[in-house]
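J.: sharing a model prediction with you, sequence too.
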Amino acid sequence: MNNNSTIILGIESSCDDTSASVLINGKIISNIVANQAVHESFGGVVPELASRAHQQNIVPVVAAALKEANVSKEELSAIAFTRGPGLLGSLIVGTSFSKSLALALDIPLIEVNHMQGHILAHFIQNDSNRYPQFPFICLTVSGGHTQIVLVKDYFEMEILGETIDDAAGEAFDKAAKIMGLPYPGGPLIDQFAKNGNPKAYPFPIANLEGYNFSFSGLKTSLLYFLKKELVKDPEFITKNKADICASYQHTIIKTLFKNLLKATRANNITNIAIAGGVSANSLLRSELERIGKQEHWETFIPNFEYCTDNAGMIAIAGYYKYLKKEFVGQDITPNARLKIN
């Protein structure tokens, strides 16, 4: 390895995925993710089980990332890790491991905000060589967050609007649970919706001031709607699964773009990106392209592997911090409610 190479080890452990990535001179060389199937039978992430699984997974995942990148730990320039937001027990595992390894190797330690990582995933080298230009607006949609973020620079970001209750990803998963679909239900709703009529059943869209979102009312509306229909026909969900999923998904995506359109027009910005786990949703991706052409936007959609939680996005964020020499000491602690700005 060239002695002048900058090699960053990224570590992500904010929720239930343990991930490690090796980045060399700004390019992701390996990106290993270990999922936790243990939560499926509970219908959602169990924090205590998640932290235990991270303890089991983190050493083999880091070893696999280094091996795939053909890099030894002694060649690392720095270690970047997710400090927050996320589940505290999960964050503690990643933070403690990163601090210990950085101390043992006597190399810099870099803390990364998980949500900034999702946004900066757009700067991972890709085949198209297309990257957002500052300033741009990013719609960040995941299981825990839904935000419209004005991105002025790599680490200068302003939240224009966010959910006041459930995140969009949470609304997907809770709806799937109501319908009796296995966890995680969001991708299944997307799958069933492809064969359904998005206008079969009208669901309400919350009308809030500014650019904030609310999805709790939508979830409650679905619950009461299904209870009412199941009294008439116990097989209602089975018979109409595709139409229910399509209508519910249509309402979530319509809600997201309603506020995104307002924000882009008010701020006169035409570089628009999406990020987070729900950015893998097929309707969200296609609507961004359709509305983007209509509004004359330059649109940016991450590769599927960088949508959900992964260490590649932590490594690229760490790389830009490394260039600025923004390091932290061994007294750093995880922050489950870390703010984006």
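T.: Perfect, thanks for sending it.
J.: use CA for all of it now, contacts and neighbours both
T.: Fine.
J.: what strand or helix carries residue 148?
T.: strand 146-153 (DSSP states H and E).
J.: put this next to the previous one:
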Amino acid sequence: MIYHKTPRRVLGIETSCDDTGVAIYDDAEGLLGHVLYSQIKTHQEYGGVVPELAARDHIRKVIPLVDAVLKQTGCDPSSINAVAYTCGPGLAGALLAGSAVAKGLAYAWNVPTIGVHHMEGHLLAPMLEERVPAFPFVALLVSGGHTLLAHVKGIGEYRILGQTLDDAVGEAFDKTAKLLGLGYPGGPAIARVAETGDGTRFSFPRPMVDRPGMDFSYSGLKTAALQATQKNDLDAQTVADIACAFQAAAVETLVIKCERALKHTGTDRLVVAGGVGANLHLRDQLQQTTQRRNAEVFFPRLEFCTDNGAMIALAGCKRLHQAQTEFSFEVKPRWSLEDLPPV
């Protein structure tokens, strides 16, 4: 059943992977508050996310975080008009944990729920800032599970221009960091040691830039990094040099494809979102590229690059007209952006 009341204030819950985020967004006042719990310490010893542990941690943390954000914002549950939650894509168990809590709260508070697409949340995250991109724009969504370029004409009007054919760029960072003994998560670890690396010592491929199109591939780059670790003693300087070369190759590939997408679509605005969007080298290179093209680039603040409840609350607020009072726990571990209806 569709909910016809016009709500204003949305509680957002994010549990797609290994971060538990809760936030409250008001369509008139903006973001009122957000809290986040990271499971990094839980998964570090395994070198990556363990789905069952992630789901259990979400179950333990969501309700305390809801209480915390209500206290932080001074909001009473009676002022919440809808509960948004990440419906997909993501880890099935983690998604179900968030869905169950969202449905339970909505039932108790007598409000509807809104199932949000995780990547749409990332795509809209720059709209949490004062400087908001106008439509249309090209979006680069880069994270541990996703690497894609989309042409965005409006909310829900998405056309995929290119995506990874194998590893996501964030996954390649994580796996390369593991090869170098840098731990998890790999992106920040590689970026940190790359600062002291010699970028000329190793030459890694820029996958698929020698052919037309905007698809990505990172398995070959990961293999090149593996071969470098096998052929060299991994002293501190060598680790830094490999990290520097890997980061340079990964970032340059993204930049080249972004430039192609801007030219292909004829747009002069680029939005970058997802955890890898926090990489400062990537930000610097895209700033230079867009400046050279007389284009603009938009990033969310660093805390909103990784998974968070604020982007889910915002996306839910944009889709209030789709709020429902149906309380099944359906989630969508696989879900294309192109399947979303326009707003």
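T.: The structure has been received and is ready for your questions. Everything quoted here is computed from the prediction, not taken from an experiment.
J.: so how much does the strand holding residue 148 of structure 1 differ from structure 2 once superposed?
T.: Compared with structure 2 after fitting, strand 146-153 of structure 1 has a mean deviation of 0.7 Å; criterion: mean C-alpha distance after the TM-score superposition for structure 1.
J.: pull out the buried positions in that strand.
T.: Judged by neighbour count (16 or more other C-alpha atoms under 10 Å), strand 146-153 of structure 1 contains these buried residues: 146, 147, 148, 149, 150, 151.
J.: so how far is that strand off the chain centroid?
T.: Distance of strand 146-153 of structure 1 from its chain centroid, counting by C-alpha atoms, centre = their mean, to the nearest Å, is 14 Å.
J.: report all helices and strands that that strand contacts.
T.: strand 136-141, strand 156-162 (3 or more C-alpha pairs under 8 Å, 6 or more residues apart in numbering; DSSP states H and E).
J.: which of those strands is buried the deepest?
T.: Ranked by mean neighbour count, these are led by strand 136-141 with a mean of 25 (mean count of other C-alpha atoms under 10 Å).
J.: what's the mean deviation for that strand versus structure 2?
T.: Its aligned residues in structure 2 lie a mean 0.5 Å from strand 136-141 of structure 1 after superposition (mean C-alpha distance after the TM-score superposition for structure 1).
J.: what sits against residue 10 of structure 2?
T.: The contact partners of residue 10 of structure 2, taken as C-alpha atoms under 8 Å, 6 or more residues apart in numbering, are 24, 25, 26, 80, 81, 82, 83, 84, 313, 314, 316, 317.
J.: let's see it at 6 Å
T.: For residue 10 of structure 2, the contact set (C-alpha atoms under 6 Å, 6 or more residues apart in numbering) comprises 24, 25, 80, 81, 82, 83, 313.
J.: related to what we said a few turns ago, closest to residue 270 of structure 1 out of the helices and strands packed on strand 146-153 of structure 1?
T.: Closest to residue 270 of structure 1 of those is strand 136-141 (C-alpha to C-alpha; 7.2 Å).
J.: select the longest helix from structure 2.
T.: For structure 2, the helix with the greatest residue count under DSSP state H is helix 236-265.
J.: can you add distance to residue 66 of structure 1 and give the helices and strands packed on strand 146-153 of structure 1 back as CSV?
T.: As requested, those are exported to CSV (distance: least, C-alpha to C-alpha, whole Å):
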stretch, distance to residue 66 of structure 1
strand 136-141, 29
strand 156-162, 31
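J.: can you count the residues close to the closest residue to residue 144 of structure 2 other than its chain neighbours?
T.: Once flanking residues are discounted, residue 144 of structure 2 sits nearest to residue 170: 3.8 Å by C-alpha to C-alpha, 6 or more residues apart in numbering. When neighbours are counted by other C-alpha atoms under 10 Å, residue 170 of structure 2 registers 24.
J.: residue 298 of structure 1 is nearest to which of the helices and strands packed on strand 146-153 of structure 1?
T.: Closest approach to residue 298 of structure 1 among those is made by strand 136-141 (9.6 Å; C-alpha to C-alpha).
J.: good, we can wrap up now.
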